[in-house]
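quick check, what structure comes out for this input:
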Amino acid sequence: MTQSFGPCTVAILAGGMGTRLKVRTGSLPKPMAPIHGRPVLQHQIELCRRHGFTRIALLVHYEHETIRAHFGDGSAFGVELHYCVEGEARGTAGALVDALDTMDRRFLVLYGDTYADVDLTALWRHHIGAEAAATLLLHPNDHPHDSDLVEVDDEGRVLAVHAYPHPEGAAYRNLVNAALYVMERSLLPDVIPLDRKSDLAKHTFPAMLDKGLRLLAHITPEYIKDMGTPERLDKVERDITVGLPERLSGRQPRTAVFLDRDGTLNVEVHHLSRPNQLQLIPGAGDAVRMLNRAGVLAVGVTNQPVVARGDVTLAELARIHATLDHQLGASKAYLDRMYVCPHHPDRGFPGEVPALKIDCDCRKPRTGMIDRAIRELGIGRGQSWMVGDTTGDLLAGQRAGLRTVLVRTGHAGLDGKYPIDADYVMPDLSAAVHWILEGHPALSHQLLPVSAAAATARLVLIAGPARAGKSSAARVLAEQLRDARTAVHVLSLDGWLRPAAQRAEGGGVLQRYDLDAFKATLMPVLASSARHVIQVPSYARKSREVLPGRPVSIGPQDLLIVEGVPALMDDALNALADVRVFLDLPDDERRARLTADYVWRGENDTDLQHRLDSRERDELPAVRASANEATHHLSSTTRLS
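Below is the predicted model of the structure:
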């Protein structure tokens, strides 16, 4: 039966039995399942109160007396509660239609088995501004294969609801019905049957679409999770403990990792134009899942000139991205948003789309896609990252104020379009995410004493075995010191490697470097009170070539950070540096990184093993002996390969 109260602006469907939770909750109704000591329904009521929704109808059924005994009239919780008791369970839609005379003309609907930290005010305003019949809160989740998925157009209008179970072989975008709605009361009696059980998601919304009513999507990265099983309940409690809902809430700027698509997430295919061409790079799904679980937004930003060329329609591109979502979903991973530039400035392709042949502001290396994501998702630039495989990705990230990571998959930065160096270089997306989430924070913490010691230094040396992470340490140290120093310059001794023909294995580490040439460049700078412009060569690891120098202007107050395997093996350099760092790592990780590096360079098994064995004999003991010269000793323990 339904009592006539009102008008209420919130309906909470709280009639569930919680059969799957009985091993935890016994005879308690599902909405009374405790999360950190309070019923989930109490969390929902408190959420509503925080956003000014204080007139709430509880649509109850099973053990409703228990719910009433705990909450009473709601005054103890700062709200006004009305109870609508359902005599016979008739599904979510049936329960709602029975309570309609309790509701205001427009109201929120929450499900009593979800934990949410969502800006209800923003959802409400979005609905009103669009004049929709109903607005559905949607989000990607880590189990799209067994969720109700919603198809949405570019304007945010709902086109279809694909209820679980999905047809075999179907691939849909990962936009999940999160069971939180704004609805218009007057439209519901015509789309909810009175003679049978019915479900809002599976029956009511499709019926509204069939009648031509406007359904709106409110897509958000905020936290909302079903906790209807013991496993999901445990997961929600863990997420709250580690602060995941807070990081996703938007109350503070969110952290994001912007991801290029081709060559970073999926295997590079020239002009990929069909869903069956898309294949995730090994480990990419797990890497994205790590970001999801850390509360770091995973945001795709991809140039797709195939659309402008007429090779792919926007609808076909949507199917390709549905396949990407489907494959990520198999790893329990998802992208929070995908931004696409369909433009291309050059004309003359057969079948091209003239309207898309423009010089836009969204095509990387321009920052339009990143800027839009930052606005729409509330992202903080300074704490966020760009990961990609081309120099265009790096330049876009740098221009947008992000830290940049180059991955050695896809083009591996060898496209040569723009003269730019990444902040960090990693083997693949998996290594990049480990670095972002674990390596960078850990090394930043370790480097704090070094940073303090280097605050007034002129020269810092960073040494260690090959692939120990010296260049990354130098970059992190530079980040820490840039605000306190006029300028910080990182010089890699790899730029002073001798030509490959002169670096025969077995000759010792010092034989491979021309330290005399390096000192001839460095010493005049250190001895002078004037500004110097020096040529700094770079080393191309893939080809093992030293490339011509680029000019670097160094002032007399600037800090120089010199990193390289033999950085602590020269007495003259050691005498000039007040801060000397030795960075080491466990042998198994060191060999794994070296092996991955040689494989990437194309070494065959015989040559690879020869190089590894040679470095063990003629390099490692001498390099580790140089640790005696260090003022600071650090350990790199993060897995990057």
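
use CA for all of it now, contacts and neighbours both
Fine.

what's in contact with the longest helix anywhere in the chain?
Taking DSSP state H as the criterion, the chain has its longest helix at helix 314-330. The contact list for helix 314-330, computed with Cα atoms under 8 Å, 6 or more residues apart in numbering, reads 142-145, 171-174, 273-275, 278, 280, 285, 288, 307, 334-335.

selecting buried members of those in ChimeraX, what would you type?
To isolate the buried members of the contacts of helix 314-330 in ChimeraX, using 16 or more other Cα atoms under 10 Å:
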select :142,143,144,145,171,172,173,174,273,275,278,280,285,288,307,334,335
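
buried set for the longest helix of the chain?
So for helix 314-330, counting by 16+ other Cα under 10 Å, buried means 317-329.

how about this one, so we can line them up?
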Amino acid sequence: MTSSPTFLCNVAILAGGQGTRLASRSGALPKPMVPVMGKPVLQHQIELCRRHGFTDIALLVHHRHETISDFFGDGSRFGVRIRYAVEDAPRGTSGALRDALHALKPQFLLLYGDTYLDIDLRRFFGAHLASDANATLFLHPNDHPYDSDLVDIDDQGQVRGIHPYPHPEGQHLRNLVNAALYAIRNESLTSVTPEAGKADIAKHMFPAMLAQGLRLHGYVTPEYIKDMGTPDRLDKVERDIEVGLPERLSWRGLRKAVFLDRDGTLNREVNHLKSPDQIELLPGVGEAVRQLNRAGLLAVLTTNQPVIARGDVTIEELHQIHARLESLLGTQRAYLDAIYYCPHHPDRGFEGEVPALKIVCDCRKPAPGMIEQASRDLAISREGSWMVGDTTADIEAGRRAGVRTMLLHTGYGGQDAKHTGRPDYVATNLAEAVQWITVGHARARRQLAPIALAALDRRVILIGGLARSGKSSAAQVLKELLAVLGKHAHIVSLDGWLKPGSERAEGTGVLNRYNLAAAVSRLAEIAGATQRVEFEEPVYDRFTRTIASHSERHSVGTDDLLIIEGVPALCLPALTPPARTLRLFINESEDIRLKRLKDDYTARGYTEEQTTEVLNSRASDETATIRRSAESAEHMIDWEK
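Alright, predicted model coming up:
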């Protein structure tokens, strides 16, 4: 190996690749010179190093190295100093690095010349120095862990093992992928790489370091780093850059996240799940999590695990459970960005329990501790983030943490009833929830923004439409928009005045299913009040088909807006003078609406035959009446447009 100028470098970039798999795009260019968004990927890397203060760079080159040196020269054109280490005969990544150690400082960064990355290198290098490790490996989850090198770390980040691809069948490992970015102590390397012959960093050097008892540290982050060594991967990187994914995942601004419950949300509910074999993903979960990944929203698991406090599961066994969960998601090209769990439980008296964990803590949902910790660790903004789960504890945790909340009808479907309070949104399953979070919510804000402006001088907004057309979602979006405009609003659901199931028969007409006289009397009184009114809104339990024992409390000021939503909302007589009422009709695709209805009835235990019977009945005694009520609406929202 030959080299140029004698200054020591704090960055080494392995830039000797041929780029054979990219030949259809790059011709004879060496791999580091393949253009990404119009300039060589190696140039992106050098500019990244300069931005973070790493300006002395050694390029470890081999194939057509003159092409690289002719382009970059001494580096002055790019604000850096470049030293070339030319490999005469291929020695593999570890061999090439060993031969260049004389050109490198005692601590240095190592990059691979075929990755596009948007990483805070200063933060990464600082974490390496603080860890006092011999080497720090940059780790992240990806959407293909099944064919990636995976790294096992303990809760302190120390590397316990490296598992190269291919993995033994049936082995479940955390989705922590070796992303080919390292910070290394120079003196650690001479004893773990042979002086002659080929050797690989991931397959040979790091395992040798572990075998010698040297300390490796894992640095886990959601920041963007991708191998672009094939045409498909190159296309994917460029698409990601176009849509701003690297920017959204960077440390330059606060990230947005969807905090996910585990049991009943991602996987089938199993009471006190204790074994990896009990993990079974719910239908559509993999695609839903993948949709979050592609949108640049962090997917963060937050789960209560009292089985640890009970002594049923050890922390290591919980890691195995989560490894299987991540493996199953990985087979569907999806991943979790982070996992947070609460091992505590406040109640004592279980045989085999762990006394130290039998405490009242600030992390067990409904406490917001896990969300708060994740927000600190991952620089997450509460504004624009969501909590999605199947229990009222999930919803209450999200409310206390100040994020939007989404209750699913899977798992418990909110029937744990431990906490009162209405979720911001409701969805049949995770797939529907994620579609709303990533697409529907922003679309609804755009469609409803003019209506929020029009409603500023009103007292009442009536929102009607057929069942499962999205009325409650529209009401919540309007409430959010009005808050931005400085107007406080209260959402009231007419479902609170549904007659108990035993007192209403199918086929008697939609208006006969409600006690509308009582609703109109109370709501007109509130709308016309000249002083603040304390109001207990009745809540309908769709599972028992009765009014719930708890109510939704409102303190309605004279300048506040009442948003009244429900199937017959536009059939109500005047609650306040017409000039002070805005009437809105919500329309949804019939296919989508019927699917929601069928999913809802299935979740409530209806047979297919019973569901069909109810839907046929509703079609005959509800559809025409409610569609006629749209004639009185000032505004109509069609979610399909």
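
ranges for the strands of the stretch 451-600 of the first structure?
Per DSSP state E, counting those that start in this stretch, the stretch 451-600 of the first structure carries strands over the ranges 459-463, 488-492, 532-540, 545-554, 559-563, 579-584.

which of the ones you listed sits closest to Asp239 of the first structure?
Smallest distance to Asp239 of the first structure across the strands of the stretch 451-600 of the first structure (Cα to Cα): 34.0 Å, for strand 579-584.

what range in the second structure does that closest one sit on?
Using TM-score structural alignment, strand 579-584 of the first structure lines up with residues 582-587 of the second structure.

mean shift between that stretch and the first structure?
When the first structure is overlaid, stretch 582-587 of the second structure sits 0.8 Å from its aligned residues on average, using mean Cα distance after the TM-score superposition for the first structure.

what strand or helix carries the residue nearest the centre of the first structure?
Residue closest to the average C-alpha location in the first structure (Cα atoms, centre = their mean): Ala298, at 2.5 Å. Element membership of Ala298 of the first structure, judged by DSSP states H and E, is strand 297-303.

pretty sure His272 of the second structure is touching Ala309, no?
No - assessed by Cα atoms under 8 Å, His272 of the second structure is found out of contact with Ala309, at 11.5 Å.

show me the contacts for the nearest residue to Arg294 of the second structure once chain neighbours are set aside.
The shortest distance from Arg294 of the second structure to any non-neighbouring residue, by Cα to Cα, 6 or more residues apart in numbering, is to Leu245 (7.8 Å). By Cα under 8 Å, 6+ apart, the contact set of Leu245 of the second structure is 224, 294-296.

with neighbour count, distance to Thr438 of the second structure and secondary structure as new columns, can these be given to me in JSON lines?
Shown next, in JSON lines, are the contacts of Leu245 of the second structure (neighbours: other Cα atoms under 10 Å; distance: Cα to Cα, whole Å; DSSP: H, G, I helix; E, B strand; the rest coil):
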{"residue": "Tyr224", "neighbour count": "22", "distance to Thr438 of the second structure": "19", "secondary structure": "strand"}
{"residue": "Arg294", "neighbour count": "15", "distance to Thr438 of the second structure": "10", "secondary structure": "helix"}
{"residue": "Ala295", "neighbour count": "17", "distance to Thr438 of the second structure": "7", "secondary structure": "helix"}
{"residue": "Gly296", "neighbour count": "23", "distance to Thr438 of the second structure": "10", "secondary structure": "coil"}
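
now the residues you listed as JSON lines including distance to Val426 of the second structure?
Conversion of the contacts of Leu245 of the second structure to JSON lines gives the following (distance: Cα to Cα, whole Å):
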{"residue": "Tyr224", "distance to Val426 of the second structure": "32"}
{"residue": "Arg294", "distance to Val426 of the second structure": "23"}
{"residue": "Ala295", "distance to Val426 of the second structure": "21"}
{"residue": "Gly296", "distance to Val426 of the second structure": "22"}
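
name the nearest of the residues you listed relative to Leu462 of the second structure.
Using Cα to Cα, these come closest to Leu462 of the second structure at Ala295, 33.6 Å.

Thr438 is in contact with that closest one, correct?
Yes - counting by Cα under 8 Å, Thr438 is a contact partner of Ala295 of the second structure at 6.9 Å.

residue ranges of the strands in the stretch 251-400 of the first structure, please?
Going by DSSP E, counting those that start in this stretch, the stretch 251-400 of the first structure shows strands at 256-259, 297-303, 337-341, 385-388.

what's the farthest-apart pair in the contacts of Leu245 of the second structure?
Farthest pair in the contacts of Leu245 of the second structure (Cα to Cα) is Tyr224 and Ala295. Separation: 12.8 Å.
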